[in-house]
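[1] got a predicted model here, sequence first, then my questions.
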Amino acid sequence: MRQRSMTARASDIHVELLVDNSFRNIVEEGYDGGVRLGESLEKDMIAVRIGPDWRLVAVASPAYLAAHGRPDHPQDLIRHRCINMRQETSGGLYAWEFEKDGQGLKVRVDGQLTFNNPYAMIDAAVSGFGVAYVPKDIVETHTASGALAVVLDDWSPGFDGYFLYYPSRRQNLPAFQIVIDALRHR
């Protein structure tokens, strides 16, 4: 009796992705791995960087800024109409996190609009509904075109990028190792 090879080819792999903003227990739910920001990783997991560091930036349309003024300090946002982000994991509103000269500051903002999706927040900001706090990389085309202006840029801290994480106590299947190698940020 010959043994069959237990190697996997990339063309043999089927990937199922579940995209949401909640924190799942990948072990209890039977997932091979998950993706989280570096600051949210659990200590007993193996983490492989799959993306660069990134930043959140506050943006508003030029028309909104002309009508309401430009904030000079994160606390100024309390007097502005801000577009909030609802956190699916806690159900609460995201407190905007700023940092300058090593000093961190969280600001709870108020406004008429709340979303659970940054793309909807960007659309609302482009339409002049207020200031949004969104990932810089997904708003760059709007800032480059002039549809949005970045405010408080020197207060926008960097965050550890995305990591693929998986349990350290489990032997990975060859197919999952191919996925890890393919996603590894070089």
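    Yes, it's here. Numbering: from 1, shown residues only.
[2] C-alpha only now, for contacts and for neighbours.
    Fine.
[3] that's a strand at residue 83, yeah?
    Yes. Under DSSP: H, G, I helix; E, B strand; the rest coil, residue 83 falls within a strand.
[4] okay, pairing it with this:
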Amino acid sequence: MATPDLNDLVALLLVARERSFTRAAAQLGVSQSSLSRTVTSLEKKLGMLLLARTTRSVSTTEAGQRLLDSVAPKLEEIEADLQAIAELRERPVGTVRISATDYAANQYVWPKLQDLLRQYKELRIELINDYGLSNIVAERFDVGVRLGDQVEKDMIAVRIAPDETMAIVAAPEYLGERPAPTDPRELTAHNCINLRLPTKDTLMTWELRKGRRRMEIKVSGQLIFNNSYQMLDAALKGFGLAYLPKALAEQSVRSGQLGWVLEDWFPTLTGHHAYYATRRQSSLAVRLVVSALRGN
């Protein structure tokens, strides 16, 4: 038996509801004769009469009614699902999942989304802190936020922040117990506060630059975190040296709670970008989120 076409079932349903080929044809935007041929073709595929026709009326046969009782709720569910998907393009509804480091989330993402959330009450944001450089497509994120040189080349990326300078800081309490390093290689002799990178199951390398010279130092110490703010807190309490975004530590340095270490070796990295997979698949909600992050 040939498989009925979904459009044929929709046509049958409309004729049965209207009890008229004329009214149903007008709603579908087809001729009455064309609609009649569609229903006749469906009956031939199923091998049974579905509609009883007279010159004055149309009604379902027992087989036709049983088919509609089964199919109609499913068609209505499909219609509702398609409408819900269409609304994603027409108004910002649903959940936008964002992957970002804790620092980027606090500094560049969350502050810029608050007005958007107040404006669009049906919009939902899921903001996940992640140092793992996750594949946002595989992990079903809509938007990722990373430093510019960490964004995959096949993604659409827009800058949302200026270039980022990384810094090494320590509390006066810590530096009072031992001399501050004057060369990056001396960092290996210090108690350094580390950051765990989940995807590589390793610790973050401290990248340093001075003019054209570059060094990558693997450090060790008593503490390992996966959160920049805990690293900052540990540094403030004198537990060791921390490698952090300079902007995160500046206020503590100005207040005298922390001091810069190896300041002439601080590297400047390409600023944070928001990125996503493709323009053609992005919903209105995603586009509004990206626009807000850009500051538009």
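    Okay, I see it. Bear in mind the structure is a predicted one, so any value in this text is a computation, not a measurement.
[5] trace residue 245 of the second structure over to the first structure, please.
    When the first structure is aligned by TM-score structural alignment, residue 245 of the second structure is paired with residue 135.
[6] what's near enough to touch the equivalent of residue 117 of the first structure over in the second structure?
    Correspondence of residue 117 of the first structure to the second structure, assessed by TM-score structural alignment: residue 227. Applying Cα atoms under 8 Å, 6 or more residues apart in numbering to residue 227 of the second structure gives the contacts 102, 195.
[7] in the second structure, where's the longest helix?
    helix 62-90 (DSSP state H).
[8] packing partners of it?
    Under the contact criterion of 3 or more Cα pairs under 8 Å, 6 or more residues apart in numbering; DSSP states H and E, helix 62-90 of the second structure touches helix 6-18, helix 284-294.
[9] ok, which of these comes nearest residue 140 of the second structure?
    Across these, residue 140 of the second structure has its closest neighbour in helix 284-294 (13.1 Å, Cα to Cα).
[10] residue range for the closest one in the first structure?
    The aligned range for helix 284-294 of the second structure in the first structure is 174-184, by TM-score structural alignment.
[11] do the same with stretch 164-171 of the second structure
    By TM-score structural alignment, stretch 164-171 of the second structure lines up with residues 54-61 in the first structure.
[12] in the matching stretch, which residues are buried?
    54, 55, 56, 57, 58, 59, 60, 61 (16 or more other Cα atoms under 10 Å).
[13] so what touches it?
    Counting by Cα under 8 Å, 6+ apart, 125-128, 130-137, 147-153, 156-161 sit against stretch 54-61 of the first structure.
[14] and these, which of them are in helices?
    Using DSSP H, these in helices are 125, 126, 136, 137.
[15] now, which of those residues sits nearest residue 98 of the first structure?
    Nearest member of these to residue 98 of the first structure, counting by Cα to Cα, is residue 136, at 13.9 Å.
[16] okay, now residue 206 of the second structure: neighbour count?
    By the criterion of other Cα atoms under 10 Å, residue 206 of the second structure has 21 neighbours.
[17] nearest residue to the middle of the second structure?
    The residue lying closest to the centre of the second structure (Cα atoms, centre = their mean) is residue 142, at 2.4 Å.
[18] what's the counterpart of it in the first structure?
    Under TM-score structural alignment, residue 142 of the second structure pairs with residue 32 in the first structure.
[19] next up, the contacts around its match.
    Going by Cα under 8 Å, 6+ apart, the list of residues near residue 32 of the first structure reads 26, 166, 172, 176.
[20] okay, now the residue nearest to residue 115 of the first structure when sequence neighbours are not counted: neighbour count?
    Closest residue to residue 115 of the first structure apart from its sequence neighbours, by Cα to Cα, 6 or more residues apart in numbering: residue 85 at 5.1 Å. For residue 85 of the first structure, the tally of surrounding residues (other Cα under 10 Å) stands at 24.
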